[in-house]
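Asks: here is my input, please return the structure:
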Amino acid sequence: MDSRTFTVQQIYQDRRQYRVPFYQRPYVWNRDDQWGRLWEDIRDKAEARLQGGKAIPHFMGAVVLEPQRKQGLLGVERHHIIDGQQRLTTLQYVLNALVHTLRAAGNDKLLALIDACLTNSNPETMEDVSVERFKLWPTFRDRKQYEESMTATSVDELRQRFPASFTQTGSLRKIGVAHPPALEAIMFFHEQMLDWVIDETEVEAVTRATALATAVLTDLSIVCISLGEEDDAQVIFETLNGHGAELHATDLIRNFIFMRAGTDADDLYSNLWSQFEAPIWSESQTRGRLSRPRLEWFVQTAVQAQTSEEIDVGRLYAGYRRFVDSAAGLHAAGAQLTMLNRYGEQYKALVTGAGSTPISVFGRRIAVWDASPTHALALRVATSSMSPDEQLEIYGCIESYLVRRAVCGLSRKNYNKVFAQQLKRLIDGELTTAAFRNALSSLSGEASRWPTDDEFRRQWIDGDAYPGRLDAAKLRAIFHRLETAMRTEKTEELVPLTLDSLDIDHILPKSWYSHWALPDGTTALAFDAVNAQPLRFSSAAIDSRTQAILDREDALPRIGNLTLVHLGVNRSLQNYGFGKKRDALFEHSNLHLNRALMKRDTWDEAAIVARGEALFEFATTIWPGPGTS
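Replies: The predicted structure follows:
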């Protein structure tokens, strides 16, 4: 390891290219956090040059470089930037902005000095002129806008190349546009430099431009740490960046993978990693109390699908390294990326529900059921040799298990263990559709059992569904599946069937007191219901009217009393008597869920039980229980 301090001119004057490796993050420095302070430092040094003061270099920090062995006579020297790519990239933008400023100030004599720090010479001896001519070559994600910005010969050409970023008067838009970072940086430094150079003072612009160029080239210094062959670039990168708040675990994982890539790194990135740079993978996804980029949850799930062992997302990078180090055949970058790609498309289908594959259908159906413990098993099933029908049968068992336990009010705390066991059986080659159903059917106890039809029916008919054991999203999902099952080939289909715009309604309303008579013909007040509740726990006798009030309150949250209605109906009628409510809310509904309601003249506790029974017949077909198929 060799450490030296260099000026900007010394860093860039040799025929050399600094490459940002694939595993590095894209350029992220900006006006508020870094550019503004850097410009102030440059301006101060330029002012000192004008005043003839002693030049005291401004220290910009350190960069870590890894020299690359040159193959053959052609080509430029290459150094990988292990740490410090933001500084070195920004300095290229500063130098580019300085070129535009010198031209505007009429100081062409210094252009050759600046250009020597931006462009490598002797293109005839390069292997790839389009790449090697640049002093710095960014990571794949930044290249297009970097190249377009850095090769523009004037500010007018920048305006032509990026018309969406400029106003009609030619200034950079301040709001409403996410500018390419290279363009925004160059324009920021150019505007600051030009304002300073043409300042209305006695000093000519040419002289001020010379002072500015001198400050940039010779008064900014950086410590360059050059690694030797015995130094481990990966360990150094992790040491420098592993505790930074800006890095995600998958940034370190990307580093870990591409540190093992050879000359095929470009192809591996383009063909096997670039898909993971899409916005969907950086979106935040929440599980429990933890929010992480979706890519982190995916990597965790992919490793678990491969091994059946749960990996702590809070220690994802360390867990991934252990996984690769212990896995036969996964040490090479290509093998790791192939494994991740095998699961990547399946995971995207699972979490988005897009498409018609079995795992897409499963993803849509379980989206609201807090089903992340099933994801690793789902990936393994999707990438197995099972036929689509066999996959759908496995997924159907999982969905039934989740729905039945939710309706019965059973805990989901043991789901990780339950589905990890089934995943291990699949990895060991022991899992068939019949074996999977038998395994779930054999589970017992509150924490794990798959509710039988008898238990499912009791809770479906009499349980507190909403409000209660199910939230609005879960209840709407149940109604979606019921509605789909109720439609036959002879009935009109909604393609695709969506109930998202419908609202959950209690047919017997929660505020039933004024318009819904009790069996004895009387009505009740809200405080009658409140006063009746303590009597449930009293040894005192309960009269028939009070019991009727309690029975009615019990019936409110049951599935038989719940349905979906359009948000646009007159909701002021929702608490009225059944006849008026039926005509206002259900008469124009095209849902099969509501067809039976249109034919009824009355609605009471017995009707709620009867409707629950009717819906349950569909439920057992949709979500068959243990021991059935």
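
Asks: when you work out contacts or count neighbours from here on, use the C-alpha atoms and nothing else.
Replies: OK.

Asks: residues contacting D83?
Replies: Going by Cα atoms under 8 Å, 6 or more residues apart in numbering, D83 touches 63-65, 237, 240.

Asks: now swap in S400 and tell me
Replies: 622-625.

Asks: tell me which element it falls in.
Replies: Per DSSP states H and E: S400 is located in helix 388-407.

Asks: so L423 touches S308, yeah?
Replies: Yes - with contact defined as Cα atoms under 8 Å, L423 counts as touching S308 (5.8 Å).

Asks: the two: who's more crowded?
Replies: Set L423 next to S308 and count neighbours by other Cα atoms under 10 Å: L423 wins out with 28 against 23.

Asks: excluding chain neighbours, give the residue nearest to G61 in space.
Replies: For G61, the nearest residue in space outside its immediate sequence neighbours is I222; the separation is 5.5 Å by Cα to Cα, 6 or more residues apart in numbering.

Asks: give me the number of residues near that neighbour?
Replies: 22.

Asks: give me the three-state assignment for it.
Replies: The three-state assignment at I222 reads strand, by DSSP: H, G, I helix; E, B strand; the rest coil.

Asks: just to check, it is in contact with Q9?
Replies: No - using Cα under 8 Å, I222 makes no contact with Q9, being 10.7 Å away.

Asks: got a list of what I280 touches?
Replies: When contacts are counted by Cα under 8 Å, 6+ apart, I280 is found next to R294.

Asks: returning to that earlier point: quick one, what contacts the residue nearest to G61?
Replies: 5-8, 59-63.

Asks: can we see that at 10 Å?
Replies: Residues in contact with I222 (Cα atoms under 10 Å, 6 or more residues apart in numbering) are 4-8, 10-11, 57-63, 84, 87-88.

Asks: and those, which are buried?
Replies: Buried members of the contacts of I222, counted by 16 or more other Cα atoms under 10 Å: 6-8, 11, 58, 62-63, 84, 87-88.

Asks: looking at these, which is nearest W196?
Replies: W196 lies nearest to H58 out of the buried ones among the contacts of I222, by Cα to Cα, at 19.1 Å.

Asks: leaving out sequence neighbours, find the closest residue to G577.
Replies: H515 (5.0 Å).

Asks: for the one you found, which three-state class applies?
Replies: From three-state DSSP, the assignment for H515 is coil.

Asks: pretty sure it contacts W603?
Replies: No - judged on Cα atoms under 10 Å, H515 makes no contact with W603 at a distance of 12.0 Å.

Asks: who's more crowded, those two?
Replies: Higher neighbour count among H515 and W603: W603, with 17 against 14, using other Cα under 10 Å.

Asks: does that one sit in a helix, a strand or a coil?
Replies: coil.

Asks: stretch 377-396: which residues count as buried?
Replies: For stretch 377-396, the neighbour count (16+ other Cα under 10 Å) marks 377-382, 390-396 as buried.

Asks: now the second one, please; I'll put the structures next to each other:
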Amino acid sequence: MVTANETTLQDLLEGSKQYRVPLYQRTYSWEKKQLSQLWDDVVQLAEDRITHESATHFIGSVVLAPSPGNGPTGVPQYLVVDGQQRLTTLTLLLCAIRDHRAKHEDPIHRGRMNDLYLTNPYKPESQRLKVVPTQTNRDAYQACVDSTPHAGGSDQIGAAYRFFAAKLVELDDPVDQFDIERLENAVISGLALVSITTHPGDNAHRIFESLNNTGAALSQADLLRNYLFMRLPVLGEQVYRGLWLPLEAKLDKSKELELLFWLDLVQRDARIKQADTYASQQARLDRLTDEAEIEAEVARLCGLGNLLRVILSPEIEPHEAVRTRLQRLKAWGTTTVYPLLLHLLDRRQQGTATSGQIASAMLYVESFFVRRLLIGRATANINRILLSIVTEMDRTQPVDQAVHAYLSTGRKFYANDEEVRAATRTVPYYLNGRPHQRALILRWLEADHGSKEPVDLDSLTIEHVMPQSFTDEWEQAVNKDLDPGETYEQVHNALVHTLGNLTLTGYNSELSNSSFDVKKDQLAESGLVMNRQIAEQPAWGRPQILARADALAERVIAAWPGPLAGAKPSTSAAWSLMNTVLAALPAGSWTTYGDIAAIIGSHPVAVGARLSTATAPNAHRVLLAGGLVSPGFRWLEPDKNDDPLDVLRSEGVEFDEDGRASDAQHISFEELAELAGLDVETTDEPSATDLGQEALPHFFDQVRDKHDEEVTAAVFSVVEAWRELGGRPEFGTGRSETSCFLIAREKGEEGGNIWPFAIYPSGRVEVVFQHLRVRPPFDEVTMREELRQRLNGAPGVNIAAAKIELRPSFPLKVLLDPAARAVVQETLEWFYEQARSTVFVGGAR
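Replies: Predicted coordinates for the structure are as follows:
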């Protein structure tokens, strides 16, 4: 027997009660994908409730079982049979909201939210937390609830808290004093759940097993088809053969049909989620009274299906300009633009817009995408903006002018010409947007030249002319243009990822870290105009990179129209991004003013000036380049005078006798970008190479070219020991060298392929925690933490706990020490056994 009731988070959490996650449940495992979905839903709900105060959003169920230990006194306890991920995440979101409001509004919010939703005040310690995760997650969760210095650590609980903290910083609009309060109210009283409570004596573990071993459910498209034809007892056969079957022939039976039904709904109400498609369509169709009306509705949907087919297959569009814009927007890969595209095509079909007008409207959208990416705001509120165009644009204007006007108003980050000119010089283009989008813009710029060389995105990759890695040759070349007091590292970090330093090539690995003299010879032979222009330069350093950035900015401005005159500039974009990045910085780590500047496209001095005058998350974790606290650092809170070293030490940062923070705990700007959710390209992946059986000797030839025979022999012994265990080496050539991956499990085996290290001949062993986060059994943070601790037992290896979500490395030369090599090989043996145990037991853990 079970009892089911619709409820809210407020009803679940208010009052004295405790929800305990049973030991048989897995540890907390929500990743950025699930967190992002929840965040988007909550933000949309908060906006919906401005005009519809009673709006709710259903997020699923929680299954609870009364604890066998409940008595007549004490806090009622429930076992969370199902839904623990959801419940844990929601309370972590409340922690982040509490901390944000306590810091930026009033400290009273801390006690208020603790007493109402997070703790049972005045109860014994064992009963104090309202939600008690598994033992593995408990310390990290309690740190967030209690706001200790370790809150927001490097584990998945800490990552979720930091994700929400960063999103709150990004969302908080200084001119809207109620935006965070609305969000809190949406979470507390607007999220609808079904609470299913078992009766005493029920087998909670058996219920858990049955809930997680169900068959595949019907899709929303299946449900809607069944509903429609249930309403057509007389005309069903005729409608099915004449309308429905042709519609299914045009569109995939489930995925694309479901997309069509959702697109139809958001033409009227942008708030409708894809998960609510069936319920919303059913509510709309319930108002139809006879079969003729339902037949007409199916016919209308078929007409929209023809238009969706054009969106999904732009090559069938006959009008050249419309076809080009559809192809580009499809390539961009943002499906939330589809409602607008469907509307534009429907307007043309209805005769209220011409092909020229809808092509012009699509160009404005394309320009909106391009210019936002250039200033580093590619994803900010993008889905909400796109989904709202159809319902919010001015219907009295021609459709292209209406789209242009809508995108030009409000806080939409549609960069004007001056912002584009500034951004191409300073913003790290290579860290913005998605990798394929960055390549697309370069491809489109090249196509604008009328290049005769075919440009194939599958074969061309983005090349850094000044390479990402430091080399002596490049340092000497760049040093000629340094200003007094500047270092090569500062200039390199400031320029390496900017647009002026990037191009497209089909031979990235061959160019790699070569000197400019070598690169220019190869670029001069390219069929791409942009490469031949680079090859014409006598040298490549700051003057050339900035000059090229300026030239590219003018071509961007000419190709993609900006917002209407008078549109509000996005001057706060850099500082908003800085706050988002800092909020993602884990406890027990630190970064530098230069790292922050490199991400946001600014200068270390400007970053320091900003942090000294404006409140920002974790500002005390930003240090000078050598790991020293800036002499000018001051807390902005008037009542706070703690020594920043003491605060950092309490969070886990280690300092030497000179007050320098441990370099192992330094988070570089590339790592910061990953933590903040910027879509950066990750480590090279193992793949088949053209070298075939020559890959292994080729790899060792590269090691030998960079190191002496002793290092080569040490690497050889590690690889051979791996092969003796039963593993195998595999190779990748996506970078400047042939990298070696130690494969423990193959793609087709239970749990998928997995490897602990990537070895690079240039001199590092990369520990791929980021890759391991989604591979069992190392998707459990305890397993990754044990791997880190085992490796840290090797002399010369010091991997910080704060980097357990990243890809830290240790020097190849560490393997020269027999003691270190022995620890590494013992760790590899342990890793191999753990990885293979998943195969042997069929994934059970």
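
Asks: show me what contacts G625 of structure 1?
Replies: Counting by Cα under 10 Å, 6+ apart, G625 of structure 1 touches 397, 400-401, 404, 437, 440-441, 450-454, 456.

Asks: now do the same for Q145 of structure 1: its match in structure 2.
Replies: Taking TM-score structural alignment, Q145 of structure 1 has no aligned residue in structure 2.

Asks: how many other residues sit next to Q145 of structure 1?
Replies: 16.

Asks: helix or strand right after whichever helix or strand it is part of?
Replies: Using DSSP H and E, Q145 of structure 1 falls within helix 143-150. For helix 143-150 of structure 1, the succeeding helix or strand toward the C-terminus, using DSSP H and E, is helix 155-161.

Asks: could you say what helices and strands the very next helix or strand once past that following helix packs with?
Replies: Next helix or strand after helix 155-161 of structure 1 toward the C-terminus (DSSP H and E): helix 181-197. Counting contacts by 3 or more Cα pairs under 10 Å, 6 or more residues apart in numbering; DSSP states H and E, helix 181-197 of structure 1 is packed against helix 36-50, helix 85-105, helix 143-150, helix 155-161, helix 205-218.

Asks: can you put those in CSV and add distance to S501 of structure 1?
Replies: Below are those laid out as CSV (distance: least, Cα to Cα, whole Å):
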stretch, distance to S501 of structure 1
helix 36-50, 48
helix 85-105, 47
helix 143-150, 42
helix 155-161, 44
helix 205-218, 60
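
Asks: so which of the ones you listed is nearest R558 of structure 1?
Replies: Of all these, helix 143-150 sits nearest to R558 of structure 1, with 58.6 Å by Cα to Cα.

Asks: contact partners for R582 of structure 1?
Replies: For R582 of structure 1, the contact set (Cα under 10 Å, 6+ apart) comprises 507, 573-574, 576, 588, 594, 597-603.

Asks: only whichever of the residues you listed are buried, select them in ChimeraX.
Replies: This is how ChimeraX selects the buried members of these, with burial counted by 16+ other Cα under 10 Å:
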select :507,574,576,594,597,603
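
Asks: which one of the contacts of R582 of structure 1 sits closest to I42 of structure 1?
Replies: For the contacts of R582 of structure 1, the residue nearest I42 of structure 1 by Cα to Cα is Q574; the value is 69.9 Å.

Asks: which residue in structure 2 lines up with the closest one?
Replies: Using TM-score structural alignment, Q574 of structure 1 pairs with S512 in structure 2.

Asks: right, and its match touches M466 too?
Replies: Yes - using Cα under 10 Å, S512 of structure 2 makes contact with M466 at a distance of 9.1 Å.

Asks: which residues do the two both contact?
Replies: In contact with both S512 of structure 2 and M466: K519, using Cα under 10 Å, 6+ apart.

Asks: for the nearest residue to L191 of structure 2 once chain neighbours are set aside, grab the count of nearby residues.
Replies: Nearest residue to L191 of structure 2, sequence neighbours excluded (Cα to Cα, 6+ apart): H57, at 5.0 Å. By the criterion of other Cα under 10 Å, H57 of structure 2 has 19 neighbours.

Asks: just give me the match in structure 1 for H57 of structure 2.
Replies: That one, H57 of structure 2, aligns with nothing by TM-score structural alignment.

Asks: let me know the helix or strand that the equivalent of L550 of structure 1 over in structure 2 is in.
Replies: Aligned counterpart of L550 of structure 1 in structure 2: Q490 (TM-score structural alignment). Following DSSP H and E, the helix or strand that holds Q490 of structure 2 is helix 488-495.

Asks: ok, average deviation of that helix from structure 1?
Replies: Comparing helix 488-495 of structure 2 with its match in structure 1 after superposition yields a mean distance of 1.8 Å (mean Cα distance after the TM-score superposition for structure 1).

Asks: corresponding residues in structure 1 for stretch 705-713 of structure 2?
Replies: Stretch 705-713 of structure 2 covers no residues of structure 1 once aligned (TM-score structural alignment).

Asks: what helices or strands is the helix holding Q490 of structure 2 leaning on?
Replies: helix 417-426, helix 472-479, helix 542-559, helix 593-600.

Asks: what range in structure 1 matches the next helix or strand after that helix?
Replies: Sequence-wise, the next helix or strand downstream of helix 488-495 of structure 2 (DSSP H and E) is strand 502-505. Residues 562-565 of structure 1 are matched to strand 502-505 of structure 2 when aligned by TM-score structural alignment.

Asks: the matching stretch vs structure 2 - mean distance after superposition?
Replies: Mean for stretch 562-565 of structure 1 is 0.7 Å (mean Cα distance after the TM-score superposition for structure 1).

Asks: residues in contact with that stretch?
Replies: Stretch 562-565 of structure 1 has contacts (Cα under 10 Å, 6+ apart) with 465-466, 475-476, 479-480, 499-509, 556, 571, 585-586, 588-591, 593-594, 597, 608, 611-612.

Asks: same thing but at 7 Å, please
Replies: 502-507, 585, 593 (Cα atoms under 7 Å, 6 or more residues apart in numbering).

Asks: narrow these to those in strands?
Replies: Cross-referencing these against strands under DSSP state E gives 502-506.

Asks: whichever of the residues you listed end up buried, select them in ChimeraX.
Replies: Buried subset of these, written as a ChimeraX selection, criterion 16+ other Cα under 10 Å:
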select :504,505,506
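
Asks: quick check, nearest of the ones in strands among the contacts of stretch 562-565 of structure 1 to N414 of structure 1?
Replies: Taking Cα to Cα as the measure, N414 of structure 1 sits nearest to I504 out of those, at 30.1 Å.

Asks: without its sequence neighbours, what residue ends up closest to the corresponding residue of structure 2 for that closest one?
Replies: Correspondence of I504 of structure 1 to structure 2, assessed by TM-score structural alignment: I462. With sequence-adjacent residues excluded and distances taken as Cα to Cα, 6+ apart, I462 of structure 2 is closest to L504, at 4.7 Å.
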